[in-house]
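# got a sequence here, can you build the structure:
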Amino acid sequence: MARIFEPIQIGKMEVKNRIVAAPTVVCYADEDGYVTQRLIDLYEERAKGGAGLVVVEASFIRQDGRMFARQVGVHTNYHTIGLSELADAIHQAGAKAALQVMHGGRQANSRFSGCQPIAPSDRAYSPWMGDRPRVMTTEECTQLADDFANACLRVKEAGFDAVMFHATHGFVIQQFMSPYTNDRKDQYGDRMAFPTEVIQKTRAAVGSDFPIIFRISGDEFLGDQGITLEMNQKEIVPALLKAGVDCLDISVATLESFHWIIQPIYFPRGCIVHLAEGIKEVSNVPVVAVGRINDPRLAEKIVEDGRADMVALCRALLADPAFPRKMLEGREREIRKCIACNYCTDRTFGQRTVKCAVNPDFGNERAYRIQPALKRKKVLVVGGGVGGMEAARVAALRGHQVTLWEKEKQLGGLTHRAASLPRLYVKELANIVEWLPDQLKRLSVQMEMGKEATVQAVEAFQADAVVLATGSKPVPLDLPIAPGPQVITLDEYLAGGVQVGQRVAVIGGAHGSEVAVSLGREGKTVALLESGPPELIASAPYMDMVRRVVLQGYLQEAKVNVLTQVQVKGITKEGVELTHADGRQEVVAGGRALPGGRRRRAPPDGRRHPRGRLLGPRDLTLEASGETLHSLPQNGGRAVSTTPRKRVSS
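Next comes the predicted model:
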């Protein structure tokens, strides 16, 4: 048996394996912070998936520390009733249960707390959150430590096996620990005084047998202004160990470096594991590694090589909660891997309930439970992209006879091309199109490649239901273009074999930013043209907030000339003619122009059909276009609604 599946001790608690289901705010509590059935279903499914320790998401210990509209609360005794049901569900599914406690400090949101945020010092103001905090008095610091301890006692009384302190990602304990956010002159100016007091008071409240886990920032990525790995090794970790923590979970960053908190697709797998490895060198308690661990071989190797004692999986378990169980059973090929698109976390920061771009069942474990169809039907899916394959998969799981037509020789649609963008790490977009075809084979879906759908062919097939998942196509440029090879499409560029000149204009800042970076890194002279304001740069629907911020930095590094609020008037052999907002006219590029937009394809009959309706055996009526079909008619009815999902390909 691999070491990752060996038991491990955290204090007095034995965990059956070394995989942690990391805490993830999903916004499924009610508006008062109480546990809901939807939240219980989610964590029960996660525990069934095989993780040894399931950590329930960041829960606020006081109203003035709240960050999210539907965040779990542990601030009153009334909340322990629902939390107890949640802990029981995790236990019954075979895992140990911990709960993460937090207080936002300067990051608390007055919209939901109803209070002005409080913080260790006035320099802790966060423009990103929009609220200026009030500096805590010495007495308030002491009271906050008491309130942490009281909340941890509630965690124990609710039946959890351990508690985790959220002391990273910029929350209040980290604010005391970091030189960036603590310039106090009283006793709490000693940056380890507050966390030490919290641990000691918690230990007195919960007893010696209840494990205390501390999640800390291995590096704030603020240079000498903030916490560094060296500071952790010399100051922070020794103090935490002396205070009595039983386990250290190593994440990263703070609000000013938030793009490291949820590492985007551009960052390599396991990109912060080295920090856990460095802290393990000075720790005598188990150390947990986290961060872009979405591959079973990587997870196993981290533990096998002794870089960390355990691994925490976050987004990987949103994509496939059964990741650990499939690993244990040798079914790694069946794991639906996260594509690091951050659709999930973008919804969190937008105060919306979390969903997953590749796992529509996430958060809908009860509602989307697959039920056998009352009547087996003959289903034709037109289009073998992500949406079409998912529609075929769900229909087959329900017992329908499914055939899929794809006009190309390869399944996956545009996702393969999007994942092949040179000089930019986006290849993990292809994770989902590696998983889906294998699932279709297991379900005996008939896949016909090189098959183009026409009205006559579809009618001749005589399907009971037709799903159109024909994807999108490039948007043609509606402007004067001189004869000749002045313009190439994004599809042509990604397909390769097209010569691009030294000077290139990319038209469309929302969808064109990534290709502009790719060309810039190749050494091309690139102009990125956008008719709208600067906010539209890197704003395509599939780009999350973190990805946008990182990509905008990449544009600067690649020396891309970004021009916004410009109108393209035409393309000649000399270049792209454009007009600035102030009326100035300019010709840029001089090589080739590359438009970046796309629109949905028309169905075979040339008509535009409403999404989400199946009207009859001879009507082409559902255009999936990168979405997911979750149900088909069971009773001969003529219409069924579907739940649309965000595209996972660009």
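# from here on, contacts and neighbour counts on C-alpha atoms
Will do.
# so who does H580 touch?
Residues in contact with H580 (Cα atoms under 8 Å, 6 or more residues apart in numbering) are Q565, V566, Q567, E586.
# redo those as TSV? Include neighbour count, secondary structure and distance to Q439.
Below are the contacts of H580 laid out as TSV (neighbours: other Cα atoms under 10 Å; DSSP: H, G, I helix; E, B strand; the rest coil; distance: Cα to Cα, whole Å):
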residue	neighbour count	secondary structure	distance to Q439
Q565	16	coil	46
V566	21	strand	46
Q567	18	strand	46
E586	13	strand	52
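# before we go on, could you also do this sequence so I can check it against the first one:
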Amino acid sequence: PLERLMEPGSIGSLRTKNRIIKTAAGTGYADKDGRGTERMADFYGAIANGGAGLVIVENCAVEWPRGTHVVPTGFRLHHESYVPGHALVTAAVHKHDCPVFVQLMHAGPWLAMLPGMGPQERITASTIAEEDMPPSVWDWVPGHELTVPEIHDVVGIFAHSAELAKEAGYDGVEINASFYHLVNCFLSRFWNRRNDEYGPQTIENRTRFYCDIIREVKRRCGNDFAIAANINAREFGLANGTTLEEAKAMAPYIEAAGADILQVRASSYGPYLEMLFPETVLYPETPNLDLSDLDISRGGPGMYLNMSAAVKQMVSIPVFCAGRLTPELGDEALREGKLDFVGMTRRLIADHELPNKVAAGRADEIRPCCGCCYCVETRMDDGPQSCRVNPESGKEREYQITPAVKKKRVMIAGGGPAAMEAARVAALRGHEVTIYDKAAELGGLLPIAAVVKDHERESLVGLIRYYKGEFAKLGVKVELGRGVDAELTGKVKPDVLIIATGGKNAIPRIPGLDNRKVIDSTSLHRKLKLALRVFGPEWLGRLTKIYMPVGKNVVVMGGGVQGCQLAEFLVKRGRSVTIAETGEVLGEGLPYLTPVRLLNWFRDQGGVALAGVTYERITDQGLEITTAEGERKTLQADSIILALPLEPDPAAAKTLQSAAPEVYQIGDVKEFGYMHGAFADGAKVGHAI
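This is a model prediction of the structure:
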């Protein structure tokens, strides 16, 4: 049992049932005007019902439009009219005996520009010339340097938003002074070039703006209204950025101003890209960058523990951090005195019930988060947050488990993600479910993906383990090595047949496909599945670093997620690789920032990636193509591997269309989709029958 993690905690006068904090992260569940909604309330209510000790609701702009980073659905709390929407959220969380904060922020120079807004709307500590702006994925432009009276006005804006938060029922606020937000501009020596009492000449001056906000919130809302502080312990990749020693020196000032708890974060620029998600920093391989102060021993999880421990030594208030922390790692950090609370977000999105399962000694039943950042990817175009492995996240009301009106015998053909999720949901609703799959192992293509996806291997294998555990608990029968045909359906006589046998491998129509150099997806999958029966994904991944029946020079046909990750796999095993993609975009299907990191690394390793090509023919020399520029050339290769997206396979389902009173096709057999689409399909059908 993870006793320290489940131990009650204190934040000021507030008590928590355990040490798990759901950290703030945007959901996109606000309405078009940035108000709270029932969907948002359902989501945060479900997190609270799952046993979290504290819920911190997503970043919320204290000023509109000047203070927002996300438009148009950026959450806001700048006016009295927004209180009812927030009250929906607080009521949903409080219903489950869980305290709730909201994160208040002002985007400052990180402002998302709206039509008609001028540069003066970007406010900051100091105006910095455009040519001096730091390298980043964000579009920085010079902002308006706040005058001292304007600084006082912004302090009042924050305090007013905190008053509205208290009126809405929040137990406290987290004031965001990390990443690239306005308050951080005063803490950072790069962004702050002032020569007054708010300048960077002393730590006291640099923290003055932040401390003024904290003190004013306490003055207006009372000492019992909790305040969580949130700072960068270091700004990586930024000349004159905040250092860990400076962050340690700032912490006592922030505590003295009235903060009740402190979250430690880090921001990043240039080649560091996005450090909010620590595993991405080390992908595809550990970069040749200054990673001092970080703990990279676990490949990402716990990366910020060393910095948090260092800051914790400077204050008496509780300290916490997030960053892929598992329950086990969080408990260990608590026992070792590195943290007082454990921050989580993506793991709680993947399984809202994680805290309750830990408390009940059922940690083995937790649905694992893959760390794929699909939840972040869905937010990039201001869409609502979705989870790749948990289709119910954000659809808690729609996908509430309700007992089936009539218990049915459900037969599922296939054992991949769509099939497994359909089986789980149908069984939860009371149906009698049996999975039939001609493969020897459950999971469809997941075991193969686990071999190729080095950084996701553990969680993909964990997903299969999770479903096996669920099936054992729910009584789902699994018949492996047995496909579904008319004879079997005639014998079983199912009420419902779900066809989830997967798509078929796409084959380009060009001469030379029968060349001995060609390795098509079907034969590759067959060989890997055979090897997996003996070794398993982890050992097979290791053995392929010693031997693979693949030539030294490889051309990968296909530059989507399948081709790019296969290319990464091959390069790590000493192959020289060229990617040839017919579409205009490389890396389609790869989640947030992965294409940038992966393709930059791939080219640094000597790989060649070509988009917009036309496949002409395969010869003994290699793959002949016409480039996007119209040049005819041959890509020399010892091996040519087809890694194209799957195609729907209607023929596989045609003979079974009338095999049961209800027949459903889900997953790639019906329409090609990625892993998230397969899980979503399974959930939808499981709830429908």
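# what would the contacts of H580 of structure 1 look like in JSON lines with distance to T137 of structure 1?
Conversion of those to JSON lines gives the following (distance: Cα to Cα, whole Å):
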{"residue": "Q565", "distance to T137 of structure 1": "49"}
{"residue": "V566", "distance to T137 of structure 1": "52"}
{"residue": "Q567", "distance to T137 of structure 1": "55"}
{"residue": "E586", "distance to T137 of structure 1": "59"}
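# stretch 567-581 of structure 2 aligns to what range in structure 1?
Stretch 567-581 of structure 2 corresponds to residues 516-530 of structure 1 when matched by TM-score structural alignment.
# span of that stretch from start to end?
By Cα to Cα, to the nearest Å, the extent of stretch 516-530 of structure 1 from end to end equals 12 Å.
# quick one: Q107 of structure 1 from N182 of structure 1, how far?
14 Å.
# higher neighbour count, these two?
Q107 (29 against 22; other Cα atoms under 10 Å).
# can you pull the contacts of that one?
G65, M67, P117, S126, M129, D131, G170, F171.
# what do we get in structure 2 for it?
Using TM-score structural alignment, Q107 of structure 1 pairs with W110 in structure 2.
# please apply the same query to E197 of structure 1.
Checking with TM-score structural alignment, E197 of structure 1 has D212 as its match.
# over to P211 of structure 1?
Per TM-score structural alignment, P211 of structure 1 is aligned with A226.
# my guess is its match contacts I175. True?
No: using Cα atoms under 8 Å as the test, A226 of structure 2 is too far from I175 to be in contact (10.6 Å).
# who has more neighbours, those two?
Higher neighbour count among A226 of structure 2 and I175: I175, with 27 against 24, using other Cα under 10 Å.
# dump the residue contacts of the equivalent of M250 of structure 2 over in structure 1.
Matched across to structure 1, M250 of structure 2 falls on I236, judged by TM-score structural alignment. Applying Cα under 8 Å, 6+ apart to I236 of structure 1 gives the contacts M177, M192.
# preserved in structure 2, out of the contacts of H580 of structure 1?
With both residues aligned by TM-score structural alignment, their matches' Cα atoms under 8 Å, the contacts of those that structure 2 also has are Q565, V566, Q567, E586.
# how much space separates the match of E197 of structure 1 from F158 of structure 2?
For D212 of structure 2, the distance to F158 of structure 2 - Cα to Cα - is 10 Å.
# look at the two and report which has more neighbours.
Counting neighbours by other Cα under 10 Å for D212 of structure 2 and for F158 shows that F158 has the greater number, 23 against 19.
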